[in-house]
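> I'll drop the sequence and a predicted model, then ask my questions.
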Amino acid sequence: MNGISIKYFVITIASIFVALGVGILIGFSVNSEKFVQKQFQQQLILIDKNLVELKKENDRLLKEIDEYKTQINQLGKINDTLVNAYLKTCKSNAVVSLIVTSTDYSYNDLIDFLRKNQIKLARIVKVKKSFIDVLNNKTNAISEYNPHEDMIASLALYTTFNIENSTLVKLIENRYIETNRLSGEIADTILIAGGNTLQNDTFNAVDRKVIEKLRNINDLNVIGVEQSYSEINYCEKYKSMGLDTVDNVDELTGKVSLVELIRGGNGNYGTKKEANFLMPNAFTSIDVSENSLKKRRESLLEQFKRLQSSNAMQ
């Protein structure tokens, strides 16, 4: 009897504690849910405030961007006006020939720019990949009869003096070079337009040899150019050979720099590591430019006469 009473008592007490535990758990769950809901609502209010602030900041930034775009457009118009005024004021009577040694990039935009600004183009010579193969000894279809030095010399003489010999004729006939003769005048300025992709570095095979031959012509103005996006910096190599250079001839500042070099200025301009300045900070006067051009032409004419006499004696 006593054992049964004690057992009943223990079960009763345990039931009481279980009931208390369940009640506490239910109460805690209800309070927790209210707490979570309250916190969630507070976070939503905070996020909403932040979104409002972010929208205000975004609107402010968009307004600033529009203002900057307007300023950029205005600066672009001012730059165009100044460049056009410079080109009209600082015209050059130089006669220019262009040798395109790059087989990866086109220089048609440069040719259009020169023509548009009434810079006299005498001749345009474009080197073809087949000619590079000849110079790299990958084929000897013509080199058996014409040493490399003779072929490069013929190209230099034609580009500068408009002298055509049998070697040059063979180069054209075999489509190793493409020529466009616009006038028969002596060119006092030669532009070497290079630059290639990383897989096609032909500087030593072509550019170096052509420049060496051109540098043998006294008082000839030789300028090295390339576009800003050229993978290989040929202007760095041109500079090492003593040439004036423009490494961003596709850009407005590069075009101004090029015109200044054609007029007789000096320097290495552009955006790459070999450049000393982005563009000239002083411009050659018209008198100085014309006097320099006159001396250059007189010297080149004398050399041309000697070449003619030498050819006549042969």
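Yep, that arrived.
> use CA for all of it now, contacts and neighbours both
Fine.
> in the protein, which residue is closest to the centre?
residue 228 (1.1 Å; C-alpha atoms, centre = their mean).
> gap between residue 77 and residue 243?
Residue 77 sits 32 Å away from residue 243, going by C-alpha to C-alpha, to the nearest Å.
> between those two, which one's more packed in?
Neighbour tally, residue 77 and residue 243, criterion other C-alpha atoms under 10 Å: the higher count belongs to residue 243, 22 against 12.
> just checking, that one touches residue 225?
No: between residue 243 and residue 225 there is no contact under C-alpha atoms under 8 Å: 9.8 Å.
> now the strands for this protein?
95-100, 120-127, 177-181, 189-193, 221-225, 244-246, 268-269 (DSSP state E).
> quick one, longest helix in the chain?
As assigned by DSSP state H, the longest helix anywhere in the chain is helix 2-89.
> now it, how far from the chain's geometric center?
On the basis of C-alpha atoms, centre = their mean, to the nearest Å, helix 2-89 sits 46 Å off its chain's mean C-alpha point.
> What of stretch 282-293?
Computed by C-alpha atoms, centre = their mean, the chain-centroid distance of stretch 282-293 equals 28 Å.
> Residues touching that stretch, excluding its own?
For stretch 282-293, contacts defined as C-alpha atoms under 8 Å, 6 or more residues apart in numbering pick out 90, 92, 93, 94, 188, 260, 263, 264, 265.
> which one of the residues you listed sits closest to residue 34?
residue 260 (78.9 Å; C-alpha to C-alpha).
> count of residues packed around that closest one?
Using other C-alpha under 10 Å, the number of residues around residue 260 comes to 24.
> Which residues are in contact with it?
Each residue near residue 260 by C-alpha under 8 Å, 6+ apart is listed here: 266, 280, 283, 284.
> The residue nearest to the centre of the chain and residue 127: what is the separation?
21 Å.
> and residue 293, how many residues sit next to it?
For residue 293, using other C-alpha under 10 Å, the count is 23.
> Structure two is appended below for comparative analysis:
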Amino acid sequence: MLDFKYHITSIVAVFLALALGILLGSVIVDKGIIAEQQQALINSVKADVKQIQEENRSLKKELDDANQLQGGIFPLVVQERLSQKNIVFISSSLVSDTLKETLSESVEKAGAKSLHIRISAISVLDDPKKKSRLASFFPEENLSDDELKSKLIEEIAVELATPSNKTLLKELIDLEILEMKGDGSLPANGFVFIGADLSKFDPEIIDLPLIGKLKEFGLPLVAVEVEKVSNSSIPLYQNAGISTVDNVDALSGRVSLVYTLRGVFGNFGVKPSAEKLLPIGISK
């Protein structure tokens, strides 16, 4: 009886060992297959990455070539379009030196000279001494702050757009209300208002009232801003009835700037407020 039980136990043990061997063998085989599949996947990914890198290098070269070509074409497109003109850039917010250089270079390639003017908010009217100095330019008495500000903006427009002794401009510079830099001279032949994110400045304080006065002289007026702006100021300038360029930091925007200063009217750029990208077909 013991021998029979031992025999049965031995047979069961053999089958269990066999089953365990089959299981372990399957796992080992499966692991081998998985490892092969993993290696194949890694090789495939490496090949894809290499192909993408090659494509990126090719696209970068094409982009560099295109930028170089466009850079060479720009002077030909705008050549002499603003010959012997004086263009004044006006800002009431901070403008980066890079953007100033881009704007100046754009009109200079077209044959113009540029002058950058920054007008700070006329909050200095709160200073009695400065207010008195500014009020002395006008014979009227008892001007309110709003009336004095209106008179100042009107006189600024006159001195920028017509031959004059620039007395007020010199006083504003002395009072550190106005900054003026560049190789251009006055009177100007065209004006460019540099807009910015509406969270950083309000064009209704200086820009729009000054535009209203400058429009009386019949000179080209353009408002510009860079392409990447969270809260565009362009619609406000459009409501003032002047041309706009909403991507002046791009090559197409620089071309549009030159042509709007030539007298082409329109709203150009890439934002929803633009009518078209470029003043295509304009011969001015």
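Looks like it arrived, so ask away. Just so it is clear, the model here is predicted, and its values are computed rather than measured.
> After superposing, what score do the chains get?
Overlay of the two chains. TM-score (TM-score structural alignment, normalised by the length of the second structure): 0.80; 268 aligned residues with a C-alpha RMSD of 2.9 Å.
> re the thing from before, tell me the one among the contacts of stretch 282-293 of the first structure nearest to residue 307 of the first structure.
Using C-alpha to C-alpha, these come closest to residue 307 of the first structure at residue 188, 15.9 Å.
> Just to check, the closest one is in contact with residue 162?
No: Residue 188 of the first structure is beyond contact range of residue 162, at 11.7 Å (criterion: C-alpha under 8 Å).
> quick one: which of the two has more around it?
Neighbours per residue, other C-alpha under 10 Å: of residue 188 of the first structure and residue 162, the larger number sits with residue 188, 26 against 20.
> Give me the distance between that one and residue 5 of the first structure.
With C-alpha to C-alpha as the criterion, residue 188 of the first structure and residue 5 of the first structure are 128 Å apart.
> residue in the first structure matching residue 39 of the second structure?
Matched by TM-score structural alignment, residue 39 of the second structure corresponds to residue 48 in the first structure.
> Then residue 119 of the second structure?
In the first structure, residue 119 of the second structure lands on residue 127 (TM-score structural alignment).
> For residue 152 of the first structure, see how far away the residue lying closest to that match once chain neighbours are set aside is.
In space, and not counting its chain neighbours, residue 127 of the first structure is closest to residue 177: 4.7 Å by C-alpha to C-alpha, 6 or more residues apart in numbering. Counting by C-alpha to C-alpha, the gap from residue 177 of the first structure to residue 152 of the first structure is 11 Å.
> and what of residue 308 of the first structure?
19 Å.
> hmm, back to that, which residues sit in contact with the residue nearest to the centre of the first structure?
247, 248, 249, 250, 251, 271.
> how about 7 Å then?
247, 248, 250 (C-alpha atoms under 7 Å, 6 or more residues apart in numbering).
> Now check the second structure for the residue matching it.
Taking TM-score structural alignment, the alignment pairs residue 228 of the first structure with residue 227 from the second structure.
> Residue 98 of the first structure now?
Using TM-score structural alignment as the criterion, residue 98 of the first structure maps onto residue 89 of the second structure.
> repeat for residue 60 of the first structure
In the second structure, residue 60 of the first structure lands on residue 51 (TM-score structural alignment).
> end-to-end on stretch 195-210 of the second structure?
14 Å.
> related to what we said a few turns ago, in this model residue 171 seems to touch the residue nearest to residue 127 of the first structure, though I could be wrong.
Yes: between residue 177 of the first structure and residue 171 a contact is recorded at 6.0 Å, counting by C-alpha atoms under 7 Å.
> roughly how far apart are residue 228 of the second structure and residue 270 of the second structure?
10 Å.
> which of these two has more neighbours?
More crowded of residue 228 of the second structure and residue 270, by other C-alpha under 10 Å: residue 270, with 17 against 13.
> how near is that one to residue 70 of the second structure?
On the measure of C-alpha to C-alpha, residue 270 of the second structure and residue 70 of the second structure end up 18 Å apart.
> again, but for residue 284 of the second structure
Taking C-alpha to C-alpha, one finds residue 284 of the second structure at 20 Å from residue 70 of the second structure.
> more crowded one of these two?
residue 70 (14 against 10).
> list the contacts for the counterpart of that one in the first structure?
Using TM-score structural alignment, the partner of residue 70 of the second structure in the first structure is residue 79. Listed by C-alpha under 7 Å, 6+ apart, the contact set of residue 79 of the first structure is empty.
> and stretch 285-293 of the first structure, which residues are buried?
289, 290, 293 (16 or more other C-alpha atoms under 10 Å).
> quick one: which of those residues is nearest residue 220 of the first structure?
Among those, residue 293 lies closest to residue 220 of the first structure (C-alpha to C-alpha), at 10.0 Å.
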